[in-house]
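Q: Below is the structure, and that's it, no one-letter string:
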C-alpha cells in the first residue's frame, strides 16, 4: 500500500466516517479556517465525514492551498489552545555528515527538485547546498533545513513544472522556527498526499532528487524502513512514492536515493545477506536505485544480482565485506562482480 492511497479510503468511502475532528487556525476574512501544518491523509476525511468538528487553536499557523476549510463545512467549532508539537533538530555524527556530503556533491545538480525524508542526513544535505542555484521543493514533509535555503535565495522553485515558483508540501515538522516561517507564507502551497505523493505528479518536475533513510538493505537490494524484524519502528510513509516518482522523471534525470549508515549503534552491519525475519519490505529491489553510506554510493538500477551484491558490499563497513561476499556466494548463489 502506498501512502498516497490512504485518502482514497475516505474518498471512495471504503471507510465510512461519522465524525472527524481537526485542529484549525482562526479563520480569515473570507471564513476560511486553515489546517495549518498538516493535511497529509486528513483532507479526504474532512471532505467525507458526516460531522466535522474544528478545534480553533490560535497557535496553529495559517497555511494556504488545500489546507483551507470554509466555515460552512463545519458542524461544530470549539476553542482549544495548545502549542504545536515540535521536534528538536536532529543530531548527526561523522558518518551522517559524510553521507550528506556525498549526496550534496555528487547527486544534487542546480535546478533540482528536492524531496527530503525525516532524519539527520536530509538536514545535512540541505545545509551543504548553499552554493547550488535554483533548487525547488516538492515534498511530503517540510522541515527546518529548508528555511535557510529559502532565505538565502537558493530555493527559487523557478524550474518546477508543477506550482512553479512555489514550495509544495503536505505536512510541517520541526521546531518553533519552522511553524513561524510557514505562517501566512504565500510561497508555500499545502496539498494532500494523494496529490503530493502521486508518482505521476512527482515525475513532472525536473531533476527530482528524493532522499530517504532506511533500516536495512539486503544484498538483493530489498529495503526495510518501517520495522526492525517484526518490531514496528515507524508507520509507512511516502518513501516508495517518491523513489518511484524520481525514477519516472520525464527528463530522465531523477535520483531516487536511500541513505543509511553502514552499521547500527551496536556495530552490526545494516547491509545484510537477507532482511531480518518478518521485516516489512518498503522498497523492493526493482525500485532501489542509489544506496549511499559513509563509504560511497552504490548504484543498483539495471544491475543483475551479482552486480547489486558487489555494489552494496563496496559501501558496507570493511569489517563485514568478506562475510557478505561469502553470504552472497552461499545464499544467493552468485559471485559478487562489477561485470
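A: Yep, it's here. Quick caveat, the model's predicted, so the values are computed rather than measured. Residues are numbered from 1 along each chain as shown.

Q: hey, let's count contacts and neighbours off CA atoms from now on
A: OK.

Q: what residue is smack in the middle of this structure?
A: Centroid-nearest residue in the chain, with C-alpha atoms, centre = their mean: residue 117, separated by 3.1 Å.

Q: separation between it and residue 214?
A: Using C-alpha to C-alpha, to the nearest Å, one gets 10 Å for the distance from residue 117 to residue 214.

Q: Touching, the residue nearest to the centre of the chain and residue 212? I think so.
A: Yes. Between residue 117 and residue 212 there is a contact under C-alpha atoms under 8 Å: 4.8 Å.

Q: what sits in contact with each of these two?
A: Contact criterion C-alpha atoms under 8 Å, 6 or more residues apart in numbering; residues bridging residue 117 and residue 212 by contacting each: residue 239.

Q: how about the closest residue to residue 311 other than its chain neighbours, what does it touch?
A: Nearest residue to residue 311, sequence neighbours excluded (C-alpha to C-alpha, 6 or more residues apart in numbering): residue 298, at 5.1 Å. By C-alpha under 8 Å, 6+ apart, the contact list for residue 298 reads 290, 291, 292, 311, 312, 314, 315.

Q: Between those residues, identify the one with the most neighbours.
A: Most neighbours among these, by other C-alpha atoms under 10 Å: residue 312, with 28 neighbours.

Q: Pull out the buried positions in the strand or helix carrying that residue.
A: Element membership of residue 312 [criterion: DSSP states H and E] is helix 305-314. Buried residues in helix 305-314, counted by 16 or more other C-alpha atoms under 10 Å: 305, 306, 307, 308, 309, 310, 311, 312, 313.

Q: And the strands in the stretch 1-150 of the chain?
A: Assigned by DSSP state E, counting those that start in this stretch, the strands in the stretch 1-150 of the chain fall at 19-24, 32-34, 51-56, 64-65, 68-70, 76-79, 113-116, 136-137, 141-142.

Q: okay, now the one to match up with it:
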C-alpha cells in the first residue's frame, strides 16, 4: 500500500478484546465538548488487523453504525456477516443511512443475528423492511446527528471508510460526511477501512489516525452511479424548471436521479449559480467545468460548493480528490433551515411519489410499502421558502403518471401513504405539463392548478373526484 502505517504499542499478535480497547481508550475521556476526533492524540495509534480480525469486537446486542453511500465499507460488512454466523452473536443492530452494494446482513438467513435499522431506506434493504425483517426510523436528515450527540442512540462500534493518512496522520471521510462524523463522535470503538481509492476531501472530513481503535487495509473500488437515461417527460420537466424557476445567481439544492439531472442538463447557459445541497452527482460537476457554477453570490461558504455527501461516477470521485472548491460538511449544519435560508435565491428541487389535491406530498412510501425515507426534502423546502431575500423557490417535481399509467396527482392518498412534505409547506409542483404555484391558494384553487398539470387522460376523472371531495368545482 502507498500509505504509511503509524506504529502501535500493541503487537499484531495480541488478543484484542472490547475490554482491552476500552482500557486503551480510557473510555474516550479526552473528549470534551461534542467529542471531536480531529486533534492528534500523543502516544496513541490504532491496532492494525485484517477485516476478519477487526470485526470480532462486535458482540451480541451491539449497535453498529455503518458509513453509507459511496463510502460503504463493503469488506468490513462482508467480514461482519461471516463473523455473525461463525461466532453465534445475536441481535446486532446495524444502523445506517442508505448504503451501496448488497446489504448481506439483511438476507433472510441472518435474521436473529443482524437487524438493519435504516435512517433512510436504500434498495438493498427495502424488501427486508417491508417483510418485517428490518426497521426504519422516520427522521429528517438534519436531525440524525442529534440521535448520537444527545446520546439517544449509543453506538458500540462504527465501521467507516477513510482515505489514507497524510504526512500529519490525517485521514478523511472521502465523499460522505453526512451523519457519519456524529456517529464517530459517539461510538465506543472506531474501525477504519483505509482505502486508497477514497478521494481526499475538504470540510468536516478530517479524522486523525490516532482516534481509530483498529485499522484495516482495503483496496475496493467505490460504488458508482452512472447517469440515468432521461425520458421525454423528464426532459420537459427540466425545461419547465430551468426556464421559469431558476434565475442566474440561484443557490441550488437537488438530489440524485432523473429529474434533478433533467433540470441540471438545462442550466448550461445560466451564470453564477451556487450549490448548497445535501448531496450531488455528476451533472453538477459538468456545470462547474462549463463555468456555470461559481458560488460567487452565496452567503454561506462563498465561493465553494457545499454538500454533505457525493455519489456518482469514478470521474466524479476524481473531481472531488484534493479539490478545495467542494466543502463536505456535517449534515446537521448543511441541512439546517437557519443555514439554508441565508443563501440567495435558494432553489430546492425535490421529487416525490404522489400529491393530492390539497398539496400533501408523499415521498417515502407507496401506500403502506416503505420505499425510501424522510431525508432532507423538508429541510430544503422550508429553507427555500424562508430565504432571507424572499426569492427562494421550493419545488416538488414528478412525471404526471407512474410507469403503469396511473395518475400521480390524486384526490386522496393511497391508504398508508406517508406525508413527508405537508400541504402547508408546498409552493411549486411541476410535471411535464407545466407548473402549479399553489402557495397561498385555497383548496379549490389548488385542485384547479394541479388538475391543469395532470396527464390529459386523467383530468376529467380528477375533476369529478375533486367535486366529490370539495363539494364544489375546482376554480382558478
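A: Sure, I can see it. All values derive from a computational prediction rather than experimental measurement.

Q: on that earlier part again, any idea what the residue nearest to the centre of structure 1 aligns with in structure 2?
A: Using TM-score structural alignment, the partner of residue 117 of structure 1 in structure 2 is residue 255.

Q: Contacts only, for the aligned partner of residue 269 of structure 2 in structure 1.
A: When structure 1 is aligned by TM-score structural alignment, residue 269 of structure 2 is paired with residue 131. Listed by C-alpha under 8 Å, 6+ apart, the contact set of residue 131 of structure 1 reads residue 154.

Q: Surely residue 31 of structure 1 touches residue 73?
A: No. Contact criterion C-alpha under 8 Å: residue 31 of structure 1 and residue 73 do not qualify, at 10.4 Å.

Q: show me where the stretch 51-200 of structure 2 has helices.
A: Taking DSSP state H, counting those that start in this stretch, the helices of the stretch 51-200 of structure 2 run over residues 51-54, 74-87, 123-130, 144-149, 180-186.

Q: Which other helices and strands does the third one contact?
A: Helix 123-130 of structure 2 makes packing contacts with strand 369-370 when contacts are defined by 3 or more C-alpha pairs under 8 Å, 6 or more residues apart in numbering; DSSP states H and E.

Q: average offset between the strand it packs on and structure 1?
A: The superposed strand 369-370 of structure 2 is, by mean C-alpha distance after the TM-score superposition for structure 1, a mean 1.2 Å from where its aligned residues fall in structure 1.

Q: In structure 1, which residues correspond to that strand?
A: Under TM-score structural alignment, the match for strand 369-370 of structure 2 is residues 231-232.

Q: neighbours around residue 319 of structure 1, how many?
A: If you count neighbours by other C-alpha under 10 Å, residue 319 of structure 1 ends up with 9.

Q: And it, what's its match in structure 2?
A: By TM-score structural alignment, residue 319 of structure 1 lines up with residue 457.

Q: mean per-residue distance, the helix or strand harbouring that match to structure 1?
A: Here residue 457 of structure 2 sits within helix 456-470, counting by DSSP H and E. Averaged over the aligned pairs, helix 456-470 of structure 2 sits 1.2 Å from structure 1 after superposition, using mean C-alpha distance after the TM-score superposition for structure 1.

Q: Could you report the neighbour count for the residue mapped onto residue 197 of structure 1 from structure 2?
A: Taking TM-score structural alignment, the alignment pairs residue 197 of structure 1 with residue 335 from structure 2. The tally of other residues near residue 335 of structure 2 (other C-alpha under 10 Å) stands at 28.

Q: I figured residue 335 of structure 2 was touching residue 141, is that so?
A: Yes. Under the criterion of C-alpha under 8 Å, residue 335 of structure 2 makes contact with residue 141 at 7.3 Å.

Q: so what sits against both of the two?
A: 376, 379.

Q: What sits closest to the corresponding residue of structure 1 for residue 295 of structure 2 if chain neighbours are left out?
A: Aligned counterpart of residue 295 of structure 2 in structure 1: residue 157 (TM-score structural alignment). Distances taken as C-alpha to C-alpha, 6+ apart place residue 136 nearest to residue 157 of structure 1, at 4.0 Å, with adjacent residues excluded.

Q: show me what contacts that neighbour?
A: Contacts of residue 136 of structure 1 by C-alpha under 8 Å, 6+ apart are 111, 112, 113, 114, 155, 156, 157, 158, 159, 160, 167.

Q: Kindly report the same for residue 266 of structure 2.
A: Residue 266 of structure 2 neighbours (C-alpha under 8 Å, 6+ apart): 238, 239, 242, 243.

Q: follow-up on the earlier one: assign the aligned partner of the residue nearest to residue 311 of structure 1 in structure 2 to helix, strand or coil.
A: Residue pairing (TM-score structural alignment): residue 298 of structure 1 is matched to residue 436 of structure 2. Taking DSSP: H, G, I helix; E, B strand; the rest coil as the rule, one finds residue 436 of structure 2 in the strand state.

Q: Can you list the residue ranges for strands in the stretch 301-450 of structure 2?
A: Using DSSP E, counting those that start in this stretch, the strands of the stretch 301-450 of structure 2 run over residues 305-307, 309-310, 326-328, 346-351, 354-356, 361-362, 365-366, 369-370, 393-397, 409-410, 419-421, 428-431, 434-437.

Q: Do a quick rundown of the helices in the stretch 101-250 of structure 1.
A: Using DSSP H, counting those that start in this stretch, helices in the stretch 101-250 of structure 1 cover 120-127, 145-151, 176-182, 193-196, 199-202, 239-247.

Q: now stretch 6-23 of structure 1: which residue numbers in structure 2?
A: Under TM-score structural alignment, the match for stretch 6-23 of structure 1 is residues 144-161.

Q: separation between residue 387 of structure 2 and residue 339 of structure 2?
A: 10 Å.

Q: Buried residues, stretch 356-374 of structure 2. List them.
A: 356-367, 369-374.

Q: What separates the first and last residues of that stretch, distance-wise?
A: End-to-end distance for stretch 356-374 of structure 2, by C-alpha to C-alpha: 18 Å.

Q: Check stretch 291-308 of structure 2 too.
A: 22 Å.
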